[in-house]
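> Model the following, please.
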Amino acid sequence: MKRSCLLACLLWLSLPVMALADAQIHGVRMWNAPDHTRLVFDVSEQVQHHLFALHQPHRLVIDFDKSVLKTRLKKDQLNNRHISGLRYARQPDGKLRVVLDLKQSVRPRSFMLRPSGQYGHRLVIDLYDRGEKPTVVQTVKKTPGSGKGRDLVIAIDAGHGGEDPGARGKVLKSREKDITLAIARRLKKLIDATPGMRAILTRKGDYYVGLRKRMKIARRHHADFFISIHADAFRNKKARGSSVFVLSNRGASSEAARWLAKKENASDMVGGVSLDDKDDVLASVLLDLAQTGTQAASLRAARSVHREMGRIGKLHGHKVQNAGFMVLKSPDIPSMLVETGFISNPGEERNLTSASYQTKIAKAIFKGIREYFNAEPPLGTRLAMEKHKHQAPAAKYVIKRGDTLSTIAQRHRVSIADLRNENRISNDRIRVGQVLRIPST
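Now for the predicted structure:
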């Protein structure tokens, strides 16, 4: 009796294992980014797959192990600069084969994503141009130059995008990625319409950009400031208000450790100085100096934006907050992250999806940034030249033993803030023999 029960149990246990052996493929979506095409297959679980390319004509073959297709793939929607069509069939060995007909040779990359939000398991396949050359960006380097001066460059980062929708609204089902892009575009228009300023977007459409790549885009354009735009969410739908964040000291320390660990990479720069030929101590000092100045500038600008955001609506925090957000970790570019409101709050969701309120947010961020840079324009920019063209040349003062910034400011009847701004000083440390420029009163 015991033996028959044991056999029956073993037979029963074997049935679901066989039934669950095949992963289910529920569909495919395509996203177009400037530098690649992304295909996303929705699958029921982690799936084993193999990629290989064929030529004359160009094709990419995807073999799925132990997988079954649960719906017809929409072939007509997969047509862009890389893909002309899609075919699929079951192979004699039981594998499901998907063939992408290509318009050109590509460099494929694939990886799995775990369930997140509204999505389950996903297989992601990115197609890059074969032998693609780096995108040439027309920029003006951060040098004083001559004549009119360079434009001030603001990098605007619309959070999320593509396969990552961000937070979702409960009532209107709005998506954070759409709201952030709409506000980013409005902010860009305001900045571009201001003489001496121009803006660049880290993403221009509905596609995903990696967090570190967003930082690299800003650095490639020699951005003077980086603003990341988001919309918050919380389980309590009554939570409301906007917030402004800068990088925490802990986040800065962890990023400094990462940079120092990879300082042999020639592309890792701090203020235009390569770390690859510096010893550990000197590299650490250079990075610390860069981060200290960057964090101080970030905080001053963030306070200005925080004040303006408070004039158009409720603030979630009474002051600028600190966090370790990845997009704020660039050591050489002052940065802030603006949570424009709670998309999980029905009232704020309606506001965030309103074109007029999006414009109010963009204007508030713009006013805060403009106020900061009118007071502290970077050297060599058109704004700096406009500010100083009517001022008398700054006097010079050599620091003596016993001097402090406070006594020097009092002696020359200028504010400590103006003294700091004129000399690009972020704290009160000065040294004997240092030459300070005294701003005109």
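> contacts, neighbours, all on C-alpha from now
Fine.
> If you count neighbours, what's buried in stretch 115-122?
Under the neighbour-count criterion of 16 or more other CA atoms under 10 Å, stretch 115-122 has 121-122 buried.
> and that stretch, how far apart are its ends?
7 Å (CA to CA, to the nearest Å).
> so Arg214, which of the three states?
Classification of Arg214 by DSSP: H, G, I helix; E, B strand; the rest coil places it in helix.
> you'd agree it is up against Lys329?
No - counting by CA atoms under 8 Å, Arg214 sits too far from Lys329 to count as a contact (10.9 Å).
> If you count surrounding residues, which of those two has more?
Lys329 (26 against 23; other CA atoms under 10 Å).
> Thought Arg250 was touching the more buried one, still the case?
No - proximity of Lys329 to Arg250 does not meet the contact threshold set by CA under 8 Å, at 10.6 Å.
> So which residues of the stretch 1-150 of the chain form strands?
Residue ranges of the strands in the stretch 1-150 of the chain, as given by DSSP state E, counting those that start in this stretch, are 23-32, 36-43, 49-54, 59-64, 67-69, 83-90, 96-102, 106-113, 121-129.
> Out of the ones you listed, the one nearest Thr381 is which?
strand 36-43 (34.2 Å; CA to CA).
> Show me what that closest one is packed against.
For strand 36-43, the packing partners by 3 or more CA pairs under 8 Å, 6 or more residues apart in numbering; DSSP states H and E come out as strand 23-32, strand 121-129.
> Can you check which of those gets nearest to Pro165?
Proximity to Pro165, assessed across the helices and strands packed on strand 36-43 by CA to CA, is greatest for strand 23-32 (12.6 Å).
> so how many other residues sit close to Arg370?
Using other CA under 10 Å, Arg370 has 19 other residues around it.
> Can you tell me the SS state at it?
Arg370 ends up helix, using three-state DSSP.
> how much space is there between the residue nearest the centre of the chain and His221?
Nearest residue to the geometric centre of the chain (CA atoms, centre = their mean): Arg214, 4.0 Å. Separation of Arg214 from His221 (CA to CA): 11 Å.
> one more, for comparison:
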Amino acid sequence: MPRPPLLRTKPLSTNRRRTILKAGGTLLLSVFAPLSASAAQILAVRVWPAEDYTRVTLENDGDLKATHFMVPDPPRLVVDIDGLALNDTLKSLVAKIESNDPYIKQVRVGQNRPNVVRLVFDLKEAVKPQVFTLEPVAGYRHRLIFDLYPMKPADPLAALIQERDWTTGDAAPQSQSGAPEAIGKLETQAAGANGTPPAAPVKPTPAPAEPRMACCNMPKVTRMVTIALDPGHGGEDPGATGASGVHEKDIVLAVARRLKAKLEGHPNTRVMLTRDADYFVPLGTRVDKARKVQADLFVSIHADAFVERSARGSSVFVLSEKGASSSAARWLANDQNKADLIGGVNLANHDRQLASVLLDLSTTAQISDSLKLGSAVLKEIGGINRLHRGAVEQAGFAVLKAPDIPSILVETAFISNPEEEARLKDDAYQDQLADAITKGIKRYFAANPPMAKSRMA
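Modelled structure (predicted):
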């Protein structure tokens, strides 16, 4: 059978082939471009575990919408994120969950359906989740936040009491120098005047006596003194960053830990840290924690940064009701008050009214006592570092607004100054700072002994 004739085609010209290929490529782009444009990209994932709560942050290049629900027995948090494509950065979240996380056992990540990613948090216990978004601020892009809180919020006072076996007797631990001090023990120098003998003989010390917490015209009072130390920033809020890359949040936490150990080396003194690890604490929560433990003092610790690297020196600030004492103090207060924006506060649960009430309730007496405390601490710090200004400054720092607690903010040094940054990183200098602040607090109590409280833990 004869074969049918072959169909011969004329070869395409080079220009015609280019036209067809270009048209085909345009068609493919038109089909897939809407899909790729609608999918946000995860830029970074971070996990901040702490006893107070665990925070998980997804930083992305666009605003994300998420829904979530809890599944009991075993407890799980399920989160569906719309408009998101699974990528390696998001997958890395699995490896970021640490075994010591108080609330998260593990996390599973998967593409639940097109443009929807599902996260499943396997939990160690039931939690109260808060899921919210944050607008771009500072160096951050859009953030999707998961805060996992315990069902029963932590009680700062209960935690403080359980931390150790507190004692109110003279057998309490001695300070590192060996000199017996009783920061919280008020003892009249003439106890025999009212017929009450002293509880125990006082042994003379060979070294010159440091300021004691005593008042000549008061009856003997023995009680615990509680000091709240507030290491600034933390977690999503790094604070200022030095030229070498060291963060303010890490420096001030190290100083606060040293200061806590030194203060607790004295009898009748206990110390609460508003944060004891690298996590974010809102400004109002820091104040609230101090009030819940009935703190006698509140000391917030920071490290300055300024646009000019030549700026240097230590400072102490207290609250002002009438405006800042200088333009620099005003600038610094405004900068520090941005912590909630950078650290990330859930505005749905943020009590703005409470914050304004705290300022309204701040009394002249509180500010007066704060100035006395600040002057005592500033004098001691001046012995180890140059002072940026020779007097205590005032400005509207949100973290100093406890109406009933003398409160100061210590700027230890300028982390933006290379020389001072190097000192702040040095263990010996951190120890000197802690010593100086301790001596300042003792000096303050020597002249302003704490009164007996009707409420005692």
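> List the residues that contact the residue nearest to the centre of structure 1.
Neighbouring residues of Arg214 of structure 1 by CA atoms under 8 Å, 6 or more residues apart in numbering: 157, 202, 327.
> Once you drop chain neighbours, what's closest to Val99 of structure 1?
Sequence neighbours aside, Val61 is the residue nearest to Val99 of structure 1 in space, at 4.6 Å (criterion: CA to CA, 6 or more residues apart in numbering).
> Aligned counterpart of that neighbour in structure 2, please.
Residue mapping for Val61 of structure 1 onto structure 2 gives Val78, with TM-score structural alignment as the criterion.
> how about its match, what does it touch?
Contacts of Val78 of structure 2 were listed using CA under 8 Å, 6+ apart, and they are 68-71, 118-121.
> Which residue ranges of the stretch 301-441 of structure 1 form strands?
Going by DSSP E, counting those that start in this stretch, the stretch 301-441 of structure 1 shows strands at 321-323, 335-342, 395-398, 435-438.
> Just name the most buried of the ones you listed.
Counting by mean count of other CA atoms under 10 Å, strand 335-342 has the highest mean neighbour count of the strands of the stretch 301-441 of structure 1, with a mean of 26.
> What range does it cover in structure 2?
The aligned range for strand 335-342 of structure 1 is 407-414, by TM-score structural alignment.
> who touches that stretch?
Residues from elsewhere that reach stretch 407-414 of structure 2, judged by CA under 8 Å, 6+ apart: 297-306, 311-319, 366-367, 370-371, 373-374, 400-401, 420-421, 424, 433.
> Can you tell me how far the closest residue to Leu359 of structure 2 other than its chain neighbours is from Asp276 of structure 2?
In space, and not counting its chain neighbours, Leu359 of structure 2 is closest to Lys401: 5.5 Å by CA to CA, 6+ apart. To Asp276 of structure 2, Lys401 of structure 2 is 21 Å away according to CA to CA.
> if we can go back for a sec, from the contacts of Arg214 of structure 1, which is closest to Val47 of structure 1?
Using CA to CA, these come closest to Val47 of structure 1 at Val327, 31.0 Å.
> What's the local residue count around that closest one?
Using other CA under 10 Å, Val327 of structure 1 is surrounded by 22 other residues.
> I'd guessed it sits against Ile217; true?
No - using CA under 8 Å, Val327 of structure 1 makes no contact with Ile217, being 11.2 Å away.
> OK, contacts around the aligned partner of Val45 of structure 2 in structure 1?
Alignment note (TM-score structural alignment): Val45 of structure 2 maps to Val28 of structure 1. Under the criterion of CA under 8 Å, 6+ apart, the neighbours of Val28 of structure 1 are 39-42, 73-74.
> gap between Arg389 of structure 2 and Ala329 of structure 2?
Counting by CA to CA - Arg389 of structure 2 and Ala329 of structure 2 are separated by 11 Å.
> Looking at these two, which has the bigger crowd around it?
More neighbours surround Ala329 than the other of Arg389 of structure 2 and Ala329, with 19 against 14 (other CA under 10 Å).
> Quickly find the element holding Asp278 of structure 2.
Asp278 of structure 2 belongs to no helix or strand when assigned by DSSP states H and E.
> In strands, which of the contacts of stretch 407-414 of structure 2 appear?
297-304, 315-319 (DSSP state E).
> Return the closest of those with respect to Ala138 of structure 2.
Ala138 of structure 2 has its nearest neighbour among these in Asp304, at 17.1 Å by CA to CA.
> Which position in structure 1 pairs with that closest one?
So Asp304 of structure 2 corresponds to Asp232, using TM-score structural alignment.
> so its match makes contact with Glu349?
No - shown here, Asp232 of structure 1 and Glu349 do not form a contact pair, counting by CA under 8 Å, at 10.1 Å.
> Name the residues contacting each of those two.
Residues touching both Asp232 of structure 1 and Glu349 by CA under 8 Å, 6+ apart: 341-343.
> where does Lys260 of structure 2 land in three-state SS?
Of the three states, Lys260 of structure 2 takes helix under three-state DSSP.
> That one matches what in structure 1?
Aligned by TM-score structural alignment, Lys260 of structure 2 pairs with Lys188 of structure 1.
> Okay, the closest residue to that match other than its chain neighbours and Asp151 of structure 1: tell me how far apart.
Spatially, and ignoring its direct neighbours in sequence, Lys188 of structure 1 is nearest to Ala199 (5.5 Å; CA to CA, 6+ apart). Ala199 of structure 1 sits 10 Å away from Asp151 of structure 1, going by CA to CA.
> Same question for Lys75 of structure 1.
From Lys75 of structure 1 to Asp151 of structure 1 the distance is 46 Å (CA to CA).
> Quick check: end-to-end length of stretch 234-241 of structure 1?
For stretch 234-241 of structure 1, the first-to-last residue distance is 12 Å (CA to CA).
> Asp155 of structure 2 - how many residues pack around it?
Residues near Asp155 of structure 2, counting by other CA under 10 Å: 12.
> actually Glu371 of structure 1, not the one I typed
Neighbour count of Glu371 of structure 1, defined by other CA under 10 Å: 15.
> Identify the residues contacting it.
Applying CA under 8 Å, 6+ apart to Glu371 of structure 1 gives the contacts Ser304.
> Need the counterpart of it in structure 2.
Match for Glu371 of structure 1 (TM-score structural alignment): Arg443.
> Scan structure 2 for its longest helix.
In structure 2, with assignment by DSSP state H, the single longest helix is helix 14-38.
> thinking Arg240 of structure 1 is in contact with Asn345, fair?
Yes - at 6.4 Å, Arg240 of structure 1 counts as touching Asn345 under the criterion of CA under 8 Å.
> returning to that earlier point: list residues touching both of Val327 and Ile217 of structure 1?
Taking CA under 8 Å, 6+ apart as the contact rule, Val327 of structure 1 and Ile217 have no neighbour in common.
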